[in-house]
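Novice: This is a predicted model, with the sequence first.
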Amino acid sequence: MAAGTQRFPVGLLTAWTATRLLLLLFVLKFLVFPGPDVTTDVSVIYQGWYEVLRGGTYPLGDVTWQYPPGAALAILSPALLPFLGYAPAFFALVLLSDLVVLALLCSAGTRPGGAQRGAWVWVVGVALLGPTVYARYDVMVTAVAVAALLAGARHPRVMGALAAFGALLKVWPVLLLVGARKRAAWLSAAVTGSVLAALFAVWMPGAFAFLTFQRERGTEIESLGALALHVARQFGWEGQVLLNYGSVEFLGPYVDVVSMAALLLSAAAFGWLALWRLRARRFAPHTLAEAAFVAVLMFTTTSRVISPQYMVWLVGLAAVCLCFRAGRMVVPAYLVLAACLLTVLEFPVWFDHVVASDWLGVLLLFARNGLLVLATLFAALELWQDTVGLRREEVVHRPEERRPQSPDGLLDPTAPGQ
């Protein structure tokens, strides 16, 4: 096979082109995707923020603005394509970001010890999530995260700077640093994050108003904790499902208890990550990506909110993990892909069933969230065994203790342990 074909396989490019063309046809409304219109976030909410941001301030009066200050760059980015309307320009930039991720993964797959399966995970995972992926700015953030992880081993300063920039776009990329061992990565992240945060604060007023809005969020109906409330509705619980703080949430008795339980579960997960970092003693080239994958899985699965676009983060990180032939995250990655298929079914295809908490909606959520829990547990176990626990090959090849021998060279049957 020619070198050029290895770098950019024809089959992979064909699959990406076909699936992305279909996604564009859906978001541009040449084809109609089942369920509610997922593009209103761009044509109404994002475009409304765009007008406010162009006026020189963050959307201070809009509680749905729950993003760090760097998100303004994503919302303003369609201005780079003034010859298109806001929504088409946004979709075009998401498509470009998608292609950048594919190119990064393909390039990583051609390195020594690399594999192209990571690029396939990206192509398939994004396609399974449907048009929602192109109607949110999460692909842009994921592109920054993928670039950071792939730069991590060779260029820790670049990795740290990209992780900090990503965190100012949507917070979660700060978790990429969990597995970073070199001080340069942390120092670079701290300096870059501080400088950029200061610049955003000076640029426009209200850069950090999102912190208040985010704190007031409740339990979103697609989250893990929401399953308890979906079941409670079957037994007469009197809560409501309403659009609140930018997402469809449960409101009513005991919702605060469920939200607190989710926060405690997240705290426990991050406690495990801290313990892992203290105990880890083996760091392979793939460990940085796998630690980030586990951290974001834990963050997503235990969160009070699991919006469909969150799955894009997991697909991107799973794809990076599978770019390493020696990586151990194959099973968790495939579980995430299965969860992507169920995600597009629960939103947008059958979202009305989820809102109604009927048997189909509850079953879909149990299955999707159950897959995320399994993926998290499997991934955490693999990471622990690979970096902390005793590897299987070490058990097999561990030298046995020398046993005393008799003068004729045979084992002494009277020696201890016989």
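Specialist: Noted; the coordinates are in hand.

Novice: use CA for all of it now, contacts and neighbours both
Specialist: Noted.

Novice: Against G252, how distant is F351?
Specialist: 21 Å (Cα to Cα, to the nearest Å).

Novice: For this protein, give the helix that spans the most residues.
Specialist: Secondary structure of the chain read by DSSP state H shows that its longest helix is helix 359-387.

Novice: List the buried residues for the next helix or strand after that one?
Specialist: Once the chain leaves helix 359-387, the next helix or strand it forms, by DSSP states H and E, is helix 392-396. Across helix 392-396, burial judged by 16 or more other Cα atoms under 10 Å covers no residue at all.

Novice: Presented hereafter is structure B, for comparison with structure A:
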Amino acid sequence: MRLLRSRWTVPATVLVWLVTRAALMAVYAQVVPGLDAGEVFADVDLYRRWSGQLRDGRVPGTDPMWQYPPGAAALFVAVGWVAESTRTGYTTVFVMFALGADLVVLLALIRLSRGGNRIGGALCWALAVPLLSLLTYARYDVFVTAPAVLALAATVRRPALAGAMLAVGALAKVWPAILLITARPLRGLRPMSIGFVTAAAVLGAVLTVSYADAWSGFSDNQADRGLQVESVAATPLVLARVADPAIVVEYRYGAMEFSHPVATSVAAVLPGSTLAGLGLLGWWWLFRGRRIDWTPTVGFDLALLAVGVAVVTSRVLSPQYLLWLLGLAAVCLTRRDTTQRAPALLIVVATVLTSAYFPWFYPDVIGTPGWPGAVLLAARNAVLVAATVIGLRRLLVGHRVVPQVRTATVGHRQPVGGTVGLGRTRTSG
């Protein structure tokens, strides 16, 4: 019976993916032709406009909404080229590309599940992603989640390839570089770092040559960003604004940000908080990671927590960022010995809350203040903080330090007649 269940888990998971994605594509077919999908697909229209400029060999660095490394340019141009070659709308081609990236993540998770014995991760991805509805296919982030998940899948046997995949993701949206922390310290870091540096150097050189001012605008526009209304740190201002509508929200750098002295001060502190949080995880990895029984599961758990720390301490927390966390949570769930089951469940809950407030109650947050949207957003952020805190605790408790046993040999003679002789081996722990 157990063998039979195992045999059918993978087909059942694939069927769930096919049914849910077919339903989403049916919604897309109904929504987009009538195109009041402007709120959801506004970013894709922006990618389309950028692609024309990118094909001329120049990144739109002067546009404050351009905040990507040059790897993003390759995708936007590829979508434009296929759309033009097939005489298909840019939005439709982008959705098809995103659907393909979604499928890549599913297949990587099934591969990690080893024939269905631990299919929970793939099933989590198949069921949880539709909770974001069409947002998954109307934003860029699934294209970054895919190489990150592929990299984690490759860490088990091919760390150099894992590093190369992380470089691909980092050239698109930086955060996959954090996942270098998933390597076994310090021995496993070398092959992964070689793959990362080699791929980043080669691809980075190609992109630099292909686009004039390839890195223009990326770091400057990111550094100038303020406190987005959806970020965790902005939650008190979101709630305060319901009582005091005079608190101003402005559209800047492609997002709604608070224009308030408190927001300015908080935004200035948050990058340091992110570095401090990641630094503490790095300390754990370097000094404690070498003393535990390191397995791929430890690296997977650490990956989810590292990105979780980066998300909850960020100045920006757009709805599509949940895809990053869902992908990494699903990777953790491919392992029976993961410490991150409760955080993974909380991330799914946060996804449900995200889909509830965006786009339905989003005007309560950015327009005329209202309690439904403010409460939903505050609850979502509280759940994400809880997932991170619980995950950190579970990591420390679940992967305990293994006592080190030192062996020393004193002398060369063997014990005689049951007495303790000079040749006895002495152990201490």
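Specialist: Cool, the structure landed. Everything numeric in this text was worked out from a predicted model, so none of it was measured.

Novice: if we can go back for a sec, onto which residues of structure 2 does the longest helix of structure 1 map?
Specialist: Structural correspondence for helix 359-387 of structure 1: residues 371-399 of structure 2, per TM-score structural alignment.

Novice: mind checking the SS state of P11 of structure 2?
Specialist: Per DSSP: H, G, I helix; E, B strand; the rest coil, the local secondary structure of P11 of structure 2 is helix.

Novice: Give me the neighbour count for it.
Specialist: 12 (other Cα atoms under 10 Å).

Novice: Contact partners for it?
Specialist: Shown in contact with P11 of structure 2 (Cα atoms under 8 Å, 6 or more residues apart in numbering): no residues.

Novice: so where do the helices sit in the stretch 51-200 of structure 1?
Specialist: For the stretch 51-200 of structure 1, applying DSSP state H, counting those that start in this stretch gives helices covering 71-76, 86-109, 117-129, 138-152, 156-170, 183-203.

Novice: And those: which comes nearest E290 of structure 1?
Specialist: helix 138-152 (9.8 Å; Cα to Cα).

Novice: so where is that closest one in structure 2?
Specialist: Residue span in structure 2 matched to helix 138-152 of structure 1, by TM-score structural alignment: 141-155.

Novice: How much space separates the closest residue to A387 of structure 2 other than its chain neighbours from L396 of structure 2?
Specialist: Closest residue to A387 of structure 2 apart from its sequence neighbours, by Cα to Cα, 6 or more residues apart in numbering: P343 at 4.4 Å. Separation of P343 of structure 2 from L396 of structure 2 (Cα to Cα): 14 Å.

Novice: Count the residues that sit near G361 of structure 1.
Specialist: G361 of structure 1 has 21 neighbouring residues, counting by other Cα under 10 Å.

Novice: Of F351 and G252 of structure 1, which one has the most company?
Specialist: For F351 of structure 1 versus G252, the count of surrounding residues by other Cα under 10 Å is larger for F351: 21 against 13.

Novice: Do I have it right that the more buried one meets G35?
Specialist: Yes. Using Cα atoms under 8 Å, F351 of structure 1 makes contact with G35 at a distance of 6.9 Å.

Novice: Geometrically speaking, which residue is the centre of structure 1?
Specialist: W313 (2.4 Å; Cα atoms, centre = their mean).

Novice: any idea what that residue aligns with in structure 2?
Specialist: By TM-score structural alignment, W313 of structure 1 lines up with W324.

Novice: Surely that match is within a helix?
Specialist: Yes. W324 of structure 2: assigned to a helix according to three-state DSSP.

Novice: mind listing the strands for the stretch 201-350 of structure 1?
Specialist: 219-220, 240-244, 247-251 (DSSP state E, counting those that start in this stretch).

Novice: so of the ones you listed, which one's packed in deepest?
Specialist: Across the strands of the stretch 201-350 of structure 1, averaging neighbours per residue (mean count of other Cα atoms under 10 Å) puts strand 219-220 on top, at a mean of 26.

Novice: Which other helices and strands does that strand contact?
Specialist: The contact analysis (3 or more Cα pairs under 8 Å, 6 or more residues apart in numbering; DSSP states H and E) places strand 219-220 of structure 1 against strand 247-251, helix 255-279.

Novice: Can you say which of the ones you listed is packed in most?
Specialist: strand 247-251 (a mean of 21).

Novice: Just tell me the aligned range of it in structure 2.
Specialist: Against structure 2, strand 247-251 of structure 1 falls on residues 255-259 (TM-score structural alignment).

Novice: What's the average distance for that stretch when superposed on structure 1?
Specialist: In the superposition with structure 1, the average deviation recorded for stretch 255-259 of structure 2 is 1.1 Å (mean Cα distance after the TM-score superposition for structure 1).

Novice: Excluding its own residues, what touches that stretch? List them.
Specialist: G226, L227, Q228, V229, I247, V248, V249, E250, Y251, I366.

Novice: I figured D45 of structure 2 was touching T92, is that so?
Specialist: No. D45 of structure 2 lies out of contact with T92 (Cα under 8 Å); the separation is 11.0 Å.

Novice: ok, those two, which is more surrounded?
Specialist: T92 (18 against 14).

Novice: for L335 of structure 1, what are its contacts?
Specialist: Contact analysis of L335 of structure 1 by Cα under 8 Å, 6+ apart lists L371, L372, L374, A375.

Novice: Apply 7 Å and report the result again.
Specialist: When contacts are counted by Cα atoms under 7 Å, 6 or more residues apart in numbering, L335 of structure 1 is found next to L371, A375.
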